[in-house]
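1. coords please:
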Amino acid sequence: MSGFASIGECMIELSGATGDNWRMGFAGDTFNTIWYVRALVAPEYPVDYVSAFGDDPFSGKQRSFLADNGVGIAKSPIISGARPGLYAITLDGAERSFTYWRSDAAARQLASDRQALSASLEGRDIVYFSGITLAILAPADRQTMLEAVAIARQSGSKVAFDPNYRPRLWENIETARTVIGQAIRLADIALPTFPDEKELFGDATPAATAARIAASGVKEIIVKDGTGPALVAAQGREEWVAAVPANAVDTTGAGDSFNGAYLAARLQEIAPAEAAKRAHCVAARVVEFHGALAPMQEAHDAFEKLCEA
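-> Predicted coordinates:
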């Protein structure tokens, strides 16, 4: 086994507005995560973003951006006439809100070619996806994707999943509970965020979230809680890992960067609690930049220095 695959949607991001001036970039929850995995593993280690792309100029720039930063696209289809989704970030202090234009995004067809999707996941150390990955797909394609992930797991890949519940993307809360529940049962590593789990499942505490997910058979669970400590339930024990103070200017991508740093650490066989500490360090540095993607070197330095600076 070799390589890391992240499944989802890479969008055009408009951020850092000053008056009517905007900075264009590329981002999306599972893409943000793979950005930080790429920053934190060896340059020769294979890292691929599994999605579907259009054939318009913006899609071409998107694919070039991935390639220029060491991220492949495996067997992801290029769909004639399709284009990327887009979102804009507006800030109130460091807190952000989003406006989306994504209803006909190419990534909604990422599971349209079952064979290509399965080939993209073959032989991976870790396959990662999120609730957003599932939410943007048609119901039949959700099942196709979950089947492809299950095959990869049966073949020896570990599966990492962040439920990342976004109510507006789902038909209703019942569907979200059902589909996310299916995904959780495939996961070896779960990376939920407590406020999302409270909203979706009614969990009273992060410990309740960990207990519910553990009952589905997941052996490694990290419950994130914003600037609060993360609960690491793994290897038969529970440990709270404190967050790291930051001079936040934009919290976009904080949880995604935590996930990427955590998974990069686990690929390097760093123990779960230590991996969570490193992940907090990276997330604290990321929120000191505008937009979802902080420079890779900054993330790498935070990961290696373990907040000592």
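2. CA atoms for contacts and neighbours, from now on please.
-> Fine.
3. Kindly tell me how buried the closest residue to S112 other than its chain neighbours is, as a neighbour count.
-> Of all residues not flanking S112 in the chain, D141 sits nearest, at 6.6 Å (Cα to Cα, 6 or more residues apart in numbering). By other Cα atoms under 10 Å, 19 other residues sit near D141.
4. D141 in helix, strand or coil?
-> helix (DSSP: H, G, I helix; E, B strand; the rest coil).
5. To compare with the earlier structure, here is another sequence to fold:
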Amino acid sequence: MAANGVASIGECMLELSGQAGPNWRMGFAGDTFNMLWALHALSGERPATYVSAFGNDPFSQGQIAFFAENGIGIGQSPVIPGARPGLYAITLTGAERAFTYWRADAAARQLASDPDALAKNLENQALVYFSGITLGILEDARRQTLLKAVAKARAAGSLVAFDPNYRPRLWRSREEAQAATSEALAVTDIALPTFPDEQMLFGDATPQATAERLGRQVGEIAVKNGEDAALIAVDGAFQLVPAVHVATPVDTTGAGDSFNGGYLAARLAGHGPAEAAERAHRVAAAVVQVRGALAPFETLRAAFGN
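-> Model (predicted):
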């Protein structure tokens, strides 16, 4: 029987977000961390663990301290002397963002370097979450180590959620990404894809085509599609759940990740998939009205509802 905690696996980076003039604001963000931030805000007293690898530099120490200040631990994630976090900068045109990355030697690429520590971090978790970015930053052998650890946690009772989150620059080829995504789906209970990503990676013509393809491996799917409705598919039955329209978004960074956090928080709280998607849309709508990927906990809770 899995315990009460949640574990999210991946890379949290230093985030530079543009301000007026030459000034930049530094924060911490990354797809799987953004999800965990929202899920943790919405899940009461559930223990939250961010599973990664960290350096021993001041920025890594600041990152770990920031997690702890907000009730998120790192479990037995390795701290590697001489390593450091990756970095990305956000530039905005209106509310739409573009990213520039410096991450080739990021510590998180070693998150599966200690198989025993990785497996220990996933023990007795109610939920284990990872993404296509988690897969994309790992070498082949470490990717297999990760998938074996996730499969072991699932066999022991953890619910596994996966967002394919395709980023072409992380992969040697589209075919490699397709194969790794399919392997991940084989150990997944809830898939949380984004339709434009799936269209780019697999050539799906419609969100329903995405849901039907994923449904051959996964029982529960929520296909995100920006401002359009999310398509919920559970054991072959489909339902559209309209998004919440925001007339003047400030920054769309982290919206999809926050949707995932809201959706999974609702499912862990016992809400059905359609209700979970409604709550997740409200959370995503709140996030696009603040700067950066991480909205204040109070903002997320107010959007999620009781």
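6. residues contacting the residue nearest to S112 of the first structure?
-> Residues counted as contacts of D141 of the first structure (Cα atoms under 8 Å, 6 or more residues apart in numbering) are 109, 111-112.
7. Pull out the buried members of these.
-> Buried members of the contacts of D141 of the first structure, scored by 16 or more other Cα atoms under 10 Å, are 109, 111-112.
8. Kindly reformat those residues as CSV containing secondary structure.
-> Below are those laid out as CSV (three-state DSSP):
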residue, secondary structure
Q109, helix
A111, coil
S112, coil
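9. which one of those is nearest A248 of the first structure?
-> Looking at those and their distance to A248 of the first structure, the nearest is Q109, at 35.3 Å (Cα to Cα).
10. Kindly state which residue of the second structure is aligned to the closest one.
-> Under the alignment defined by TM-score structural alignment, Q109 of the first structure corresponds to Q110 in the second structure.
11. Roughly how far does its match sit from E212 of the second structure?
-> 34 Å (Cα to Cα, to the nearest Å).
12. same check, this time on R169 of the second structure
-> 27 Å.
13. and what of T145 of the second structure?
-> Taken as Cα to Cα, the span from T145 of the second structure to E212 of the second structure is 28 Å.
14. what's the spatially most central residue of the second structure in contact with, if anything?
-> Among the residues of the second structure, the one closest to the centroid is T32, at 3.0 Å (Cα atoms, centre = their mean). Counting by Cα under 8 Å, 6+ apart, T32 of the second structure makes contact with 8-12, 129-131, 257.
15. what's the answer for S118 of the first structure, then?
-> By Cα under 8 Å, 6+ apart, the residues touching S118 of the first structure are 148-149, 151-152.
16. what's the answer for A184 of the second structure, then?
-> 147, 162.
17. Tell me the secondary structure at the aligned residue in the first structure for it.
-> Aligning on TM-score structural alignment places A184 of the second structure opposite A183 in the first structure. Under the three-state scheme (three-state DSSP), A183 of the first structure adopts helix.
18. Pull up the gap between A183 of the first structure and S112 of the first structure, please.
-> Separation of A183 of the first structure from S112 of the first structure (Cα to Cα): 19 Å.
19. now the strands for the stretch 201-309 of the first structure?
-> Assigned by DSSP state E, counting those that start in this stretch, the stretch 201-309 of the first structure shows strands spanning 220-223, 230-234, 237-241.
20. and among those, the most buried is which?
-> strand 220-223 (a mean of 26; mean count of other Cα atoms under 10 Å).
21. Provide the contact partners of stretch 197-217 of the first structure at residue level.
-> 165, 173, 176-177, 184-185, 190, 194, 221-223, 225, 231, 233.
22. Return the residues in contact with the alignment partner in the first structure of L36 of the second structure.
-> Using TM-score structural alignment as the criterion, L36 of the second structure maps onto I34 of the first structure. I34 of the first structure makes contact with 5-6, 47-49, 260 under the criterion Cα under 8 Å, 6+ apart.
23. Any chance of a markdown table for those residues, columns distance to G16 of the first structure, neighbour count and secondary structure?
-> A markdown table is the format used below for the contacts of I34 of the first structure (distance: Cα to Cα, whole Å; neighbours: other Cα atoms under 10 Å; DSSP: H, G, I helix; E, B strand; the rest coil):
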| residue | distance to G16 of the first structure | neighbour count | secondary structure |
| --- | --- | --- | --- |
| A5 | 29 | 29 | strand |
| S6 | 26 | 29 | strand |
| V47 | 28 | 23 | strand |
| D48 | 27 | 27 | strand |
| Y49 | 25 | 26 | strand |
| G260 | 23 | 26 | helix |
